[in-house]
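Undergrad: Next one to model:
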Amino acid sequence: MTIETESRKPMIEAIGLSKFYGPFAAAREVTFSVGEGELVAFLGPNGAGKSTTMKMLTGYIAPSEGLARIAGHNMMEDRIEGSRHLGYLPENGPLYPEMTPSGMLSFFADARGMSSAQKKDRIDAVVDICDLSSVIYKPISKLSKGFKQRVGMSQALLHEPDVLIMDEPTAGLDPNQVRGVRKTMRRLSETKTILLSTHILQEVEAMASRVVMINEGRLVYDGDVAGLRQHGEAENGENGLDDAFYALTREA
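TA: Coordinates of the predicted model:
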C-alpha cells in the first residue's frame, strides 16, 4: 500500500535506494517520499535496514544503487546544499562529553559560519525548543541520557533546517524522558518535515500522519495508521499496531 504525496512538495525522496555489502543487501530498492509538513514514522525490526536507509538519505553513506534527495538536492552530487536544509540526529548523536551544551552549540555554530548575532539567536532558540536551560553549562558527560538526546536534537536544529531525519530519538529513555521528547517532536512538526525512526508503536499513533515500514531491506508498507491496523486484523482479528507489525515483519 502506498500513499500519494503529489499534493505536497517532496522534501525527502528515496528512489530505488540499495546498499550492498558483498552478497548481503542491507537495503534493496527502497522507494518512498515525504512531503512538506509531514511527520512520517519509519518502522522495521532490528536489522531491517532503517539506519542504513537514513544514512543514505542524509548523504552519510553512498548508495550502491538509487538516488536520495533532500529538498530537491541529490545528496551525492549536491550534499552541501542539501545539508543546509537537513537536520540529522543519528541513534548515537554527535556529542563531545567534555563540552557543555553551550560550548558545543557555539562550536557547531562557528563551524557553520554563523554571524555573532545569528549564532546567539539560534542558540537561544534551540535551548528553548529542547528545554536545555537548566543544564546549558553542565558537562555533557554528567547529563542524563534524556538530556543528552535533547542536546543532540539541539545541534540538529541549530541551523534552522526544514527537514529532520531522526534515528531512534527515544531509545533507552524512561517514560518521562520519552514524554519530553514526544512533546518536542510535536512542536517541531508544526514547521518541519520529519522522518522519525522508532520502535515505540505508541509514538506512531501519538505523532505520525503516516507510516513507512521496511523488512529485510525492502519496503513492505507505506500508508496511514488506519491502513496499518488492517494488517493486524488480518493476522488474528485484532487491530493493534503490534499485531500489524508482526504480520508484516515476521519470518516466513
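
Undergrad: use CA for all of it now, contacts and neighbours both
TA: Fine.

Undergrad: Run through the helices of the stretch 151-252 of the chain in chain order.
TA: Using DSSP state H, counting those that start in this stretch, the helices of the stretch 151-252 of the chain run over 175-188, 201-207, 225-236, 241-249.

Undergrad: one more to line up against the first:
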Amino acid sequence: MMIDLNDKVALVTGAASAGGLGFATAKKMAEQGARIFLTDIDETSVLERAEDLQKMGFEARAMAHDVTDEAAWKDVMGSVINTYGKLDILVNNAGIAVLGMIKDITKADWDKQLKVNLDSVYLGCKAGLDQMSQQGNGGSIINLSSVAGLIGVPGTAAYAASKGGVRLFTKSIALEYAAENIRVNSVHPGMIWTDMQKVAIADNKEQYDLITAAIPMKRMGEPEDIGSMIAFLASDDAKYITGAEFVVDGGMVAQ
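TA: Purely as a prediction, here's the structure:
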C-alpha cells in the first residue's frame, strides 16, 4: 500500500535529532508527498534537519520551539500558516525521559517530566485543533506515548505518568472532535534504536543484551518503524480511525 500525503502540510515537534523519531517521521511523510515544518528547542540542529530534507528534494522548513510555552505555540502555528496556508497533520513528538525510582524522583523532576511530555501535548493539541477546526476540512493529530503508558515499568514512574496521561487525553479529545473529522490517535513505541538509546547503551553491552532478549522479536525497532505508523495515521487511508492507540514494540506488551 502506497501512502499518499500529497498536498498535506505536517508539523512535527522534537525533530532535531538525525537519528530520532521526529526526524524519521518527518522524512517518511516527506517521501509520501507532505510538506514538512519541523520544530525543536535546539534551533541549530532542527534547521540542519530541514536542510537535510531540502537536499533530498523535499519541501521543509524549521524553527526553534519550546513546546511548553503557550505563546511559542501561537508563533509556530502562525509561521506554519504564513508559510503553507494550512495545517493538515500535527505530530506531538517532543519529549524527555526523567527516569528513576520513585524514592529518588524529586518534585522538580516530576514537574519537568509532566511539563515537557504532557503539558506540551495539551498545548499542541489546543493549537492544532483550533486551526484545523477553523479550516473545516478535518485533519490528523498523532500524539507520541510509549509502552510505558500501557504497562508498569520499574524506574519510570514520572515518565509513565506522563505517557499514560497522553494516552487518555488523546482518547478524550478524539471524541470531542470526531464529528469535525479531526482524528486524534496515539502511538506507543517500545524499545527503539534512536540516538538517545545508542548513547545510553554504548558503554553497557550487557544491558542491551538483556533488553533485546525481553523483546519477542529479539531486536529493537528502528525510528522508521514509528515513522511508518505515523505516516499511515496521518493519511486518508486511516480516515475511519480515531481515539485509538497503536503499539509498535516487537511484541513486548503482548507478553
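
Undergrad: TM-score for these two?
TA: Once the chains are laid over each other, their TM-score by TM-score structural alignment, normalised by the length of structure 1 reads 0.33; 142 aligned residues with a Cα RMSD of 5.9 Å.

Undergrad: For the helices of the stretch 151-252 of structure 1, could you give me a markdown table that also reports mean neighbour count?
TA: Formatted as a markdown table, these follow (neighbours: other Cα atoms under 10 Å):
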| stretch | mean neighbour count |
| --- | --- |
| helix 175-188 | 16 |
| helix 201-207 | 15 |
| helix 225-236 | 17 |
| helix 241-249 | 18 |
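
Undergrad: Out of the ones you listed, flag the one nearest Asp128 of structure 1.
TA: helix 175-188 (10.2 Å; Cα to Cα).

Undergrad: Any idea which of the helices of the stretch 151-252 of structure 1 gets closest to Phe24 of structure 1?
TA: Using Cα to Cα, the nearest of the helices of the stretch 151-252 of structure 1 to Phe24 of structure 1 is helix 241-249, at 18.4 Å.

Undergrad: Give me the helices and strands touching that closest one, please.
TA: Contact here means 3 or more Cα pairs under 8 Å, 6 or more residues apart in numbering; DSSP states H and E; on that basis helix 241-249 of structure 1 packs against helix 225-236.

Undergrad: same for the helix it packs on, what does it pack against?
TA: strand 210-215, helix 241-249.

Undergrad: how about CSV for these, with distance to Ile12 of structure 1 added?
TA: Below are those laid out as CSV (distance: least, Cα to Cα, whole Å):
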stretch, distance to Ile12 of structure 1
strand 210-215, 13
helix 241-249, 24
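
Undergrad: Which residue, other than its chain neighbours, is closest to Asn92 of structure 2?
TA: Asn143 (4.8 Å; Cα to Cα, 6 or more residues apart in numbering).

Undergrad: Contacts for the helix or strand in which that neighbour is found, please.
TA: Taking DSSP states H and E as the definition, Asn143 of structure 2 sits inside strand 139-144. Applying Cα atoms under 8 Å, 6 or more residues apart in numbering, the contact partners of strand 139-144 of structure 2 are 87-93, 121, 125, 128, 132, 163, 166, 170, 181-189, 230, 233-235.

Undergrad: now the strands for the stretch 1-150 of structure 2?
TA: Using DSSP state E, counting those that start in this stretch, the strands of the stretch 1-150 of structure 2 run over 9-12, 35-40, 60-64, 89-92, 139-144.

Undergrad: actually the stretch 1-150 of structure 1, not the one I typed
TA: Counting by DSSP E, counting those that start in this stretch, the strands of the stretch 1-150 of structure 1 are 10-21, 24-35, 39-43, 65-70, 73-74, 86-89.

Undergrad: Just name whatever secondary elements the third one is in contact with.
TA: Applying 3+ Cα pairs under 8 Å, 6+ apart, one finds that strand 39-43 of structure 1 makes contact with strand 193-197, strand 210-215.

Undergrad: Could you check the last one and say which residues are buried?
TA: Spelled out, that is strand 210-215 of structure 1. 210-215 (16 or more other Cα atoms under 10 Å).

Undergrad: okay, among these, which ones form the most distant pair?
TA: Using Cα to Cα, these reach their maximum pairwise distance at Arg210 and Asn215, which is 16.9 Å.

Undergrad: before we move on, the earlier item: so can I have a markdown table of the buried residues of strand 210-215 of structure 1 showing distance to Val34 of structure 1?
TA: Listed next are the buried residues of strand 210-215 of structure 1 as a markdown table, based on distance: Cα to Cα, whole Å:
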| residue | distance to Val34 of structure 1 |
| --- | --- |
| Arg210 | 9 |
| Val211 | 10 |
| Val212 | 10 |
| Met213 | 13 |
| Ile214 | 15 |
| Asn215 | 19 |
